[in-house]
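Enquirer: Provide a 3D model corresponding to the input given below.
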Amino acid sequence: MAQRSELGEFLRTRRARLRPEDVGLPDYGGRRRVPGLRREELAQLAGVSAGYYTRLEQGQSPNASEAVLDAIARVLRLDEAERSHLRRLARQKAKARRRPRPERLRPAVRLMLDAFGDAPALILGRRYDVLAWNRAAHALLAGHLPYEAPDQPGERPNIGRLVFLDPHTRELYADWRTKARDTVADIRVTAARSPDDPGLTGLIGELTVHSPEFASLWAAHPVQDCAVRYTREFRHPLVGAMTLNNEIMELSNDEGQRMAVFTADPDSPSAAALRLLTDLAAEKAQEPRLKSVR
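Expert: Sure, this is the predicted structure:
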């Protein structure tokens, strides 16, 4: 993924969402060739020359100062996630491509996952593959898939593919559009951190080709860490509506891996539904054993 193109695309999308009057510039009417602020207008407001800003947008000014980046962020009204994304893109330098190491789940992480018991929990890899899940997470998110799927590297469920290409997942989220946007925004952050990861680039290309919704959202360049969304509304086919808290934690000893955990508020209808779901999952897990006894 060309970092120069990423930086220019990001800045253009942010210029496009502002009108001259939004930032105190006079609007003389008439048709503008481009939506939003022109490069020259942004440069004027940020206190830099138009030529300098153009070179920055083209990725030709890798040594832009913090003061310049902050001024541009201020004019564009970027939030904190967008400011961090701007700095990352502006500072990114070309790196020698190296073959990424296969993702493995440490035994201690597996034990930690199992310790969550009835609380749905799963481990996500750096390319959004599900490296492991407990029975409750499998039942919540993908009971239509084999429970053992994460144990097979070539068959691992992928959150991006599930959200955009799997009909079950589309029906599972009550507000699928918000979930879809959050997923794209998080992939944007990850892609900026790992611009030369061929697996991640391949995933983005696949989703762009096969999902018009992904392609449209990707072009809008949303930026946000998915950890900021603390609750999700579900419409589960077995237990109905649930509102669950969603916490996502970085695994500091495992580069790029994260743990996601879902909980329900105590004594709530969602807690009762989640208990029922985990009971059903436990019964399903016992079925092969009962058949073998018979």
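Enquirer: From now on I want contacts and neighbour counts done on CA atoms only, so please keep to that.
Expert: Will do.
Enquirer: Please give the element, helix or strand, for residue 242.
Expert: strand 240-250 (DSSP states H and E).
Enquirer: So which elements touch that strand?
Expert: In this structure, strand 240-250 makes packing contacts with strand 231-236, strand 258-263, helix 269-293, judged by 3 or more Cα pairs under 8 Å, 6 or more residues apart in numbering; DSSP states H and E.
Enquirer: I'd like the structure of this one too, to check against the first:
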Amino acid sequence: MNELGDIGDFLRSRRARIRPEEVGLPGHGRRRVPGLRREEVAQLAGVSVDYYIRLEQGRGTSVSDAVLDAVARVLRLDDTEQTYLRSVARPAGTRRKAAARPAPQRVRPGLRLLLDTIDKAPAFVLGRRMDVLAWNALGDAVLGFSALSPKDRNMPRQVFLAPAARDLYPEWPAVAAETVAFLRLDAGAHPQDPQLASLVGELSLASADFRRLWADHQVREKSYGAKRMVHPVAGELALPYETLTVTGEPDQKLVVYTPEPGSVTEERLRMLGSWAATSH
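Expert: Next up is the predicted model:
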């Protein structure tokens, strides 16, 4: 199986976004590729051209932190991109783990109880591949997880394949880009996951937007932010969110939408919760 975390494509995409003059190199003359050439990255990072080419070809699994730091500096990688680079540059441990069939994802009982105690905010737990593993009542009222099949309880599938996604998210292009960039992080940490490869293949066949965004190799954490939704019952909702890594379960994230106190969104969520409880 081809690895999902392709270091060559990632580094080439990052070279392409930097203009030579930004790093003190002449930008005039014919250039066969946009951005920096491999030779220029090697020169600026202080490594041999052959060494850098081996790294870009995925043959530098013993590369040192110092070299990765130098390449990251030249390519102006942010903290998340640097973490991704380390994951895809040295995936040997991930390859060994990939031989075993992935264990089913489970949410421990205490975390489920915690979800149920959050009654004023939509909340849910994301696992590997952005699968939705558990949710509270208000999270279900907003996003309808219980009405979906287990396979479809997956955020990328919902964003790119659900017919109502573009109506739910008025700023759909930003939500789509953020979703793919977060999925890329999972691919970097687990480059030989067959279920992730299947998901990426399915979405690539079904969505030209997904193909384009996946090929862009953006990587981004989702630690906090805000989403605007237009719910078919509650109307427009302005929802800041916080994403917390679950202690002891590094592949699980607790996502909580936190409406502003006293806001229209808070009132609409309260009404939505009452409506959902009555309809059930």
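Enquirer: how about residue 247 of the first structure, what's its match in the second structure?
Expert: With TM-score structural alignment as the criterion, residue 247 of the first structure lines up with residue 242 in the second structure.
Enquirer: That match is in contact with residue 227, isn't it?
Expert: No. Between residue 242 of the second structure and residue 227 there is no contact under Cα atoms under 8 Å: 11.0 Å.
Enquirer: how near is the aligned partner of residue 263 of the second structure in the first structure to residue 278 of the first structure?
Expert: The alignment partner of residue 263 of the second structure in the first structure, by TM-score structural alignment, is residue 268. Applying Cα to Cα, to the nearest Å, the value for residue 268 of the first structure to residue 278 of the first structure is 16 Å.
Enquirer: So between those two, which is more surrounded?
Expert: Just comparing residue 268 of the first structure and residue 278: by other Cα atoms under 10 Å the higher neighbour count belongs to residue 278, 21 against 12.
Enquirer: To which residue of the second structure is that one aligned?
Expert: The equivalent of residue 278 of the first structure in the second structure is residue 273 (alignment by TM-score structural alignment).
Enquirer: Neighbours of the residue nearest to that match when sequence neighbours are not counted, how many?
Expert: Excluding the flanking residues, the one nearest residue 273 of the second structure by Cα to Cα, 6 or more residues apart in numbering is residue 138, at 5.8 Å. Each residue near residue 138 of the second structure was counted by other Cα under 10 Å, and the total is 26.
Enquirer: Let me see the contact set for residue 138 of the second structure.
Expert: 119-123, 269, 272-273 (Cα atoms under 8 Å, 6 or more residues apart in numbering).
Enquirer: Which among those residues count as buried?
Expert: Taking 16 or more other Cα atoms under 10 Å as the criterion, what is buried in those is 120-123, 269, 272-273.
Enquirer: For the host helix or strand of residue 83 of the second structure, list every residue counted as buried.
Expert: Remark: residue 83 of the second structure resides in helix 79-89, with elements defined by DSSP H and E. Neighbour-count burial for helix 79-89 of the second structure, counted by 16+ other Cα under 10 Å, picks out 81-89.
Enquirer: what does stretch 187-204 of the second structure give?
Expert: Quick answer for stretch 187-204 of the second structure (16+ other Cα under 10 Å): 187-194, 196-197, 200, 203-204.
Enquirer: Quick one: the strands in the stretch 51-200 of the second structure, in order.
Expert: Listed in chain order, the strands of the stretch 51-200 of the second structure (DSSP state E, counting those that start in this stretch) span 123-126, 132-135.
Enquirer: hey, which of those is tucked in deepest?
Expert: Neighbour counts (mean count of other Cα atoms under 10 Å) averaged over each of the strands of the stretch 51-200 of the second structure peak at strand 123-126, with a mean of 25.
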